[in-house]
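S.K.: What follows is a predicted structure for the sequence shown.
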Amino acid sequence: METDPATHSAISGDEAQRIANRGNGGRDDASDVTRQWQGCRVLVIGDIVADEHVTGRPHRIAREAPVLVLEHTGSTLNPGGATNVAANLVALGARVALAGVVGDDQTGRELVIGLRDRGMDVAGVMVDPSRPTTTKTRIWAAGAQQQAQQLVVRLDRLDNRPLDPTVITPLVAYLEHAILETDAIVISDYENGVIHPEIIEACLPVARARGVTVVVDAHGGLARFRGATIFTPNQPEAETELGHSLTGDAGVETGARTLLDRLDAKAILITRGQEGMTLVTRDRPGAFHIAAHTMPAVDPTGAGDTVAATFTLAWLAGADASIAATLANTAASIAVSQAGTIAVTAAELRQTIAARRLPHASP
């Protein structure tokens, strides 16, 4: 059966960009949207992760095993998980409050200081001495003249146990107050134990009653968040929730529409890696398919966090959902073009929008 072209859109990343560039001189102009969202208040709740990147120069092969010996050349500690969502929101111009848990360790202290220095409200970050700060260490072998890097290994330090009641109680108390002073909530669940049923119960009913936008970026168990406004799963997460694989644009569209109804949401944005994104919304039939940008991807780490942050702000700015998805797609392409977890700024996003306004684009 043929699909009505008015309700089923399958376009390239560049064509989506041209649509975003044209806009209508108002809320649907992509650059204008990035200005409209400045100062929006967003509460981020979820698993706080430290992304550590260690770089070394290949020196020789080890005697004890056929593995590289690297000479250390540098280390960085970046926000990951929920903190990467929050960092992207701040970089894009939002006022951000973060709620989550760190361990009583040096990594946690360094991470929180760094987040505070970015201008983030970290009053909702609780310290749990019984667990380490979740840390993902990536070790990179640097190429010639530091121009290329190869990921050698990743080491995770984490504790997936549910939170202790002594941590849940003050965290819930904080959330009950913070929800009253925010425009949107982003729930970032990396399944590291922070998104406890009591946390969900403290957020969703109140947010829905107050008309606060709730965006869920969860690695599993989407049904727990039924009634949230927006879900941004990747395709494997959507397939797990549905219990079957999704093939092609049509299959992903059908699956997204099923999730939309099952989760009682207003929008489902499924990220599909090299296949781009698929968006379905409650207020229109069909789907909006956006191909991935053709620029090379260096490191996909944190791209989903960038998508969730950008789509949230564009939604709050009143942009058409297709424009919001196009902006999220563009921001993600910036994030993956560099190694490590990257917080994309509003200026970078506007520059990229302008750069991709090709000479033959429609006026």
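M.R.: Good, I have the coordinates. Residues are numbered from 1 along each chain as shown.
S.K.: hey, let's count contacts and neighbours off CA atoms from now on
M.R.: OK.
S.K.: now the helices for the stretch 251-363 of the chain?
M.R.: Assigned by DSSP state H, counting those that start in this stretch, the stretch 251-363 of the chain shows helices spanning 303-316, 321-335, 346-355.
S.K.: hang on, isn't Gly56 packed against Thr73?
M.R.: Yes: using Cα atoms under 8 Å, Gly56 is in contact with Thr73, at 4.9 Å.
S.K.: try this one next to it:
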Amino acid sequence: MKSIEEVFEAFKGKTVLVVGDVVVDYYLRGNVSKISKEAPVPVLTLEKRERRLGGAANVAMNIRALGATPILCSVVGDDPDGEAFEQLLEYEKMPNKGIIRSQNRVTTTKLRITSGLQHLIRVDNEDVHPLVDLDQKSLLHHIKNLLDECDLVIFEDYDKGTINPKVIKETIKLANEKNIPIAVDPKRRNFTKYQGVSIFKVNIADLKDGLDIEFDALEEKELSDAASKLKASVNADNYLITLSKNGIFYDSGKESGKLKSHPRQIVEVLGAGDTVISIAGLCLTLGLPIEFIAELANIGGGMVCEMAGVVPIDKEMLFKEAKENPILGKYL
């Protein structure tokens, strides 16, 4: 790759299989002007209703926003919210060939009620038990059939039950046989099950939870020790640890480092991890250096925090900022 333009152009030729827990995000937005007489709670005057694709589906939205082609592989309920999910896929012109409708589950939903930029409450409806055998077999069947179309697999794990050790092991085996790289965004339940992947990306909170450790990410020695514990627990080619407002840590075995975050007007931090794993995964398919991968993902993750709700990256904004970035410029 000789330029940022070539990198972004190359994204267009990639197809990504996104395996994980999908969500329908509902939003009720309005303003609070009084307290209820019935109970000491705010009364929201409703101004806007929204529904969006969330969870692993937001990763797919990011992949598409970057110019590549996503294929979602997941299990939703055979219920009205499952129907809503497929309607959103159709509206976004994304394929549903990897989606299984199951009578054994409910579709995961998150309802956020906000006044301006203030969150008042979030209501979750979910079923987090592991897949029944029939649904697991169907999911693995879809993964096996879809892999030949793909240049990358992303596991987006929200601990909602779609992903389990067998799904992980079988998918990694199949992908490795086809030399397809794998990027992972894990949660606690399956944290150490992702062995032999290409990129293991985790945020500070999930790293502490996944390994049952405590450390101060601002202390270089403590961060380095935590990274060493991660490498001892999970075998991966590359590691990314997102540090919230403090940037990102990367380690490829051959090189490691910490990159600072960029100044932002933070609105919400929803969905930043989805953007990071999407950018990192696509860069991986192009054989780009780990510092480049980390910095472009670092820029994108911060950028979406300037927007309200769970939203994918704006490709043009990312491109504009990437062109001026001195770290990326070192490699192109």
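M.R.: Ah, there it is. Everything numeric in this text was worked out from a predicted model, so none of it was measured.
S.K.: And the TM-score between these chains?
M.R.: Between these two chains, after superposing, the TM-score reads 0.92 (TM-score structural alignment, normalised by the length of the second structure); 326 aligned residues with a Cα RMSD of 2.0 Å.
S.K.: The second structure: which residue goes with Leu155 of the first structure?
M.R.: Matched across to the second structure, Leu155 of the first structure falls on Val123, judged by TM-score structural alignment.
S.K.: Which of the three states applies to its match?
M.R.: In three-state terms, and counting by DSSP: H, G, I helix; E, B strand; the rest coil, Val123 of the second structure is strand.
S.K.: Tell me how many other residues surround it.
M.R.: 11 (other Cα atoms under 10 Å).
S.K.: so how far is Leu230 of the second structure from the nearest residue to Glu214 of the second structure once chain neighbours are set aside?
M.R.: Leaving aside its chain neighbours, Glu214 of the second structure sits nearest to Lys208 (5.8 Å; criterion: Cα to Cα, 6 or more residues apart in numbering). In this view, Lys208 of the second structure and Leu230 of the second structure are 10 Å apart by Cα to Cα, to the nearest Å.
S.K.: And the two? Which one has more around it.
M.R.: Between Lys208 of the second structure and Leu230, counting by other Cα under 10 Å, Leu230 is the more crowded of the two (22 against 16).
S.K.: Go ahead and confirm the more buried one touches Leu211.
M.R.: Yes: at 7.5 Å, Leu230 of the second structure counts as touching Leu211 under the criterion of Cα under 8 Å.
S.K.: what residues are shared contacts of those two?
M.R.: Shared contacts of Leu230 of the second structure and Leu211, defined by Cα atoms under 8 Å, 6 or more residues apart in numbering, are absent.
S.K.: what does Lys34 of the second structure align to in the first structure?
M.R.: Aligned partner of Lys34 of the second structure by TM-score structural alignment: Arg60.
S.K.: Helix or strand: which one has its match?
M.R.: strand 48-61 (DSSP states H and E).
S.K.: now the next helix or strand after that strand and strand 48-61, what's the angle there?
M.R.: Using DSSP H and E, the helix or strand that follows strand 48-61 of the first structure in sequence is strand 68-81. Relative orientation of strand 68-81 of the first structure and strand 48-61, computed by axes from the mean of the first three to the mean of the last three Cα atoms, to 10 degrees: 170 degrees.
S.K.: one step back: quick one: the strand holding Arg60 of the first structure to the second structure mean distance?
M.R.: On superposition with the second structure, the mean distance recorded for strand 48-61 of the first structure (mean Cα distance after the TM-score superposition for the first structure) is 1.2 Å.
S.K.: So which elements touch that strand?
M.R.: With contacts defined as 3 or more Cα pairs under 8 Å, 6 or more residues apart in numbering; DSSP states H and E, strand 48-61 of the first structure has these neighbours: strand 68-81, helix 82-92, strand 95-103, helix 106-117, strand 134-142.
S.K.: The fourth one maps to which residues in the second structure?
M.R.: Per the alignment by TM-score structural alignment, helix 106-117 of the first structure matches residues 80-91 in the second structure.
S.K.: Check which residues of the matching stretch are buried.
M.R.: Within stretch 80-91 of the second structure, the residues that qualify as buried are 81-82, 84-86, 88-89, counting by 16 or more other Cα atoms under 10 Å.
S.K.: same question, stretch 149-156 of the first structure
M.R.: Gln149.
S.K.: again with stretch 192-212 of the first structure
M.R.: Residues 192-196, 199, 202-204, 207, 212 are the ones in stretch 192-212 of the first structure that count as buried (16+ other Cα under 10 Å).
S.K.: Those residues in helices, which ones?
M.R.: 199, 202-204, 207 (DSSP state H).
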